[in-house]
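Undergrad: Build me a model:
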Amino acid sequence: MNLFTSLINFITRAFRNRAQATLILSLLYLSVRFCSTLNDITTYSSNLQSRLLTLRDLPTDYARSFNESLNKNLLFIYNTTNLPIRIPRIIHRTYKSTDIPLRWLSSQNSCKEQNPTYTHMLWTDESARQFIAEHFPWFIPTYDSYPYPIERVDSIRYFLLWHYGGIYIDLDVSCRRSLDPLLAFAAWFPKTDLYSVSNDIMASIPRHSIMLKLALSLQDHNGWFGTGYTTVFWATGPMFVNGILGKWFEVVGNVEGEDGVRILPPMFYDRTPYTFFEHREGNSWHGWDAAVVKWAYGRLWWILAAVALAPAVLMALSTMRRRGDRHLYLYRM
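TA: Down below sits the predicted model:
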């Protein structure tokens, strides 16, 4: 008799039937998993927080001039060409062809205008596959097997950054100023909320270990996760990145140098006066499942708390029911 069966038998004696005992035991297991997940999320959030970039991390004169222009409501003009850089001046974007829709063309042009000395590389479906076939032929079977085109769009960005370095930017993201101040770090990801980063913008030096880890982990995560959105989200998209990044933090730790990873705070990424980017209409592949996932994610702690408290509630109700039955029996006597 194994431990699970023994526990069911023990709980069955405390409750009315085996089905109820199995339910209680399953919920107890989920409660344990909840505590473990809570610890993992808290640790990951702490790791993100400890790596946040601030104005103090940017060149002193640049940060001072930036603040002065904002305080005086002046147009910020600064020669960034002599700032120290580690990440090469390359901007990668992807689309199925060179015929970019008008609603995204202005985003691409804004980055060219703000960063005229950069090499701007647009990867189409054809050129992206050629790149994988030439440099990473072992990945072609996985690349071709993806059921959703967005999975290929996601996966190519990790290989591009590992091979060339530079900055990957989604088509629906525009540039508000020169990105030179962000090139002084070995790698960075933008923080979207307290517990996660995004993969719509990211950057690294060539051959950075986190990009290698992401690229090499794609095959193990290739699978079906219930719906189109959740499959993309977990197999190649943001949740995939956060999962790998969390494990990478555990192994590598908070290091500097060639393996360092910094986190771009919302003030540099979202709608603030300090932001380097601006987000426009996008999410062209999202459907009903995306709305469901976002709804659940926005209520994540309530859902997890409900799962954690469910065993205690059911046990309390069962106890009250037994006491009620006992009182009814005594009353009838």
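
Undergrad: Please make it C-alpha for all contacts and neighbour counts, starting now.
TA: Noted.

Undergrad: how about the strands in the stretch 101-250 of the chain?
TA: Assigned by DSSP state E, counting those that start in this stretch, the stretch 101-250 of the chain shows strands spanning 119-123, 166-169, 173-175, 187-193, 196-197, 201-204.

Undergrad: which residues sit against the second one?
TA: Strand 166-169 has contacts (Cα atoms under 8 Å, 6 or more residues apart in numbering) with 87-93, 157, 161, 200-206.

Undergrad: and if we set it to 6 Å?
TA: Strand 166-169 has contacts (Cα atoms under 6 Å, 6 or more residues apart in numbering) with 87, 88, 89, 90, 91, 92, 93, 200, 201, 202, 203, 204.

Undergrad: Over to stretch 175-183?
TA: Outside stretch 175-183, the residues within contact range by Cα under 6 Å, 6+ apart are 85, 86, 87, 110, 111, 114, 115, 276, 277.

Undergrad: Over to stretch 126-145?
TA: Against stretch 126-145 from outside (Cα under 6 Å, 6+ apart): no residues.

Undergrad: Go through that stretch and flag the buried ones.
TA: 128, 129, 132, 143 (16 or more other Cα atoms under 10 Å).

Undergrad: what's the residue closest to the geometric middle of this protein?
TA: Centroid-nearest residue in the chain, with Cα atoms, centre = their mean: residue 238, separated by 3.3 Å.

Undergrad: tell me what the helix or strand hosting residue 44 is packed against?
TA: Using DSSP states H and E, residue 44 sits within helix 18-50. Applying 3 or more Cα pairs under 6 Å, 6 or more residues apart in numbering; DSSP states H and E, one finds that helix 18-50 contacts helix 3-14, helix 300-332.

Undergrad: Before we compare anything, build this one as well:
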Amino acid sequence: MRRFFNSNFGTWASLDARTSICEETAKDTPDIQEDRKDRNMSIPRQSVTSQPDSFAHITLAGDDQPATRPSSQIPRILHQTCKNETVPEIWADSQKSCLEAYSDYEYKLWTDELAREFLSAEYPWFLETWDNYPFPIQRADAIRYFVLHHYGGLYLDMDTVCHKPFPMDQIDNGILDNSLFQATLPTGITNDIMISTARHPAFASAISLLPTFHRLTRLWARLQPYAAIMISTGPLFITLATADYLYGEASLPSPTVQVINQTDLTPYITDLQTATWHGTDAHVLKWLADKPLIWFVLGAVGVVGGIYVLNKVLLFLYRRVSLIIVSVVGFVVKATKMCLGEWVVAYRLSNKWQLWK
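TA: Next comes the predicted model:
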């Protein structure tokens, strides 16, 4: 059983490792395989305890021995993404607040151009998928997984207002692989804010699955953009990829994926939720989300409509099959009559020939 700590409830959650949540998974890329070979998983046993403070549950303990690894595992790097270096006015203040809050961090603004150059140098196998994404937000989603896998650090959306820096000393727990996600409904975790050590296997799982999920959604992405984006690169994707990693790993003494409630992050950040990528389909689905009566009516209409259409299809097929059967039987009867008629004529002619002789 693979375990992770859910700070929303202050309890341990378990995932059964017998089956994988992703039936079709992409093969590990060479850099991920090499990364796994280099890992030394013989680390001190540690545990995580739940305490009232937002980040207080992330502590060092276990076997009465201090961790032998460095106290700072998560790189002090702040990652953000933007189409180009000209940040839209709607995000100017929020970006400034984060630059001030994390003034002692290295700052990386990943533009479309820089992102592609980075992938070309470090993950060239992904360029085909990258270039074929139909929506820019899919590239903005994907690059954050790659840079966290490669560099580690903190990722924040551009519409995030920073009040004060996260207590990284408390988040750091001395284990080799460590990550923190924010809980969200209904998917599980969100990709708006992510904290991770470099080469975390959860992000290795994510980047290896990106091409697979692109193939699953590319044929209908234009018809339902919101659902396609959520599944191929968005919050639902990272939830499934992280769960797939947890399902596939043996039980370790320390949790490598930690989830924190949005309310616990209020002292540190405010999400403006500009959602500039949302289209009409997204707004309709969000409007319907808290209206169960409408869903019931739509479901009932769908069932009745489905039965009506099925009835029409079956009736059409019945008529066509009936016509085909009648035509075949008629042809057989006609052919039989013709054959019998020719035989009778031949027989009579034969008899006349015998009489003449």
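
Undergrad: rewinding a little: how about the residue nearest to the centre of structure 1, what does it touch?
TA: Taking Cα under 6 Å, 6+ apart as the test, what residue 238 of structure 1 contacts is 198, 199.

Undergrad: what's the spacing between it and residue 190 of structure 1?
TA: 11 Å (Cα to Cα, to the nearest Å).

Undergrad: With residue 262 of structure 1 instead?
TA: Applying Cα to Cα, the value for residue 262 of structure 1 to residue 190 of structure 1 is 9 Å.

Undergrad: again with residue 202 of structure 1
TA: Residue 202 of structure 1 sits 7 Å away from residue 190 of structure 1, going by Cα to Cα.

Undergrad: Neighbour count for those two, which is higher?
TA: In this view residue 202 of structure 1 and residue 190 are compared by other Cα atoms under 10 Å, and residue 190 has more residues nearby, 25 against 21.

Undergrad: Please say which position in structure 2 that one maps to.
TA: Residue 190 of structure 1 maps onto residue 182 in structure 2, with residues paired by TM-score structural alignment.

Undergrad: And for residue 230 of structure 1?
TA: Using TM-score structural alignment, the partner of residue 230 of structure 1 in structure 2 is residue 227.

Undergrad: before we move on, back to that, any idea which of the buried residues of stretch 126-145 of structure 1 is closest to residue 48 of structure 1?
TA: residue 143 (29.8 Å; Cα to Cα).

Undergrad: Alignment lookup: the closest one to structure 2.
TA: Residue 143 of structure 1 maps onto residue 130 in structure 2, by TM-score structural alignment.

Undergrad: Against residue 302 of structure 2, how distant is its match?
TA: Distance, residue 130 of structure 2 to residue 302 of structure 2, by Cα to Cα: 36 Å.

Undergrad: Likewise for residue 221 of structure 2?
TA: Residue 221 of structure 2 sits 22 Å away from residue 302 of structure 2, going by Cα to Cα.

Undergrad: Just want to know which of the two has more residues nearby.
TA: When neighbours are counted by other Cα under 10 Å, residue 221 of structure 2 and residue 302 differ, and residue 221 comes out ahead with 18 against 12.

Undergrad: Grab the nearest non-local neighbour of that one.
TA: residue 228 (5.1 Å; Cα to Cα, 6 or more residues apart in numbering).

Undergrad: how close does the one you found sit to residue 234 of structure 2?
TA: Distance, residue 228 of structure 2 to residue 234 of structure 2, using Cα to Cα: 9 Å.

Undergrad: Could you do residue 194 of structure 2 as well?
TA: With Cα to Cα as the criterion, residue 194 of structure 2 and residue 234 of structure 2 are 13 Å apart.

Undergrad: again with residue 121 of structure 2
TA: Separation of residue 121 of structure 2 from residue 234 of structure 2 (Cα to Cα): 24 Å.

Undergrad: overlap in contacts of residue 238 and residue 190 of structure 1?
TA: Residues within reach of residue 238 of structure 1 and of residue 190 at once, by Cα under 6 Å, 6+ apart, are residue 198.

Undergrad: wait, what's in contact with residue 352 of structure 2?
TA: Listed by Cα under 6 Å, 6+ apart, the contact set of residue 352 of structure 2 is empty.

Undergrad: What is the neighbour count of residue 263 of structure 1?
TA: Residue 263 of structure 1, neighbours per other Cα under 10 Å, totals 20.

Undergrad: hmm, I was thinking of residue 189 of structure 2
TA: 25.

Undergrad: For it, which non-adjacent residue is closest in space?
TA: Nearest non-adjacent residue to residue 189 of structure 2, counting by Cα to Cα, 6+ apart: residue 183, 4.4 Å away.

Undergrad: and what of residue 169 of structure 1?
TA: Of all residues not flanking residue 169 of structure 1 in the chain, residue 201 sits nearest, at 4.6 Å (Cα to Cα, 6+ apart).

Undergrad: Same check on residue 125 of structure 1?
TA: Counting by Cα to Cα, 6+ apart, the residue nearest residue 125 of structure 1 is residue 96, at 4.8 Å.
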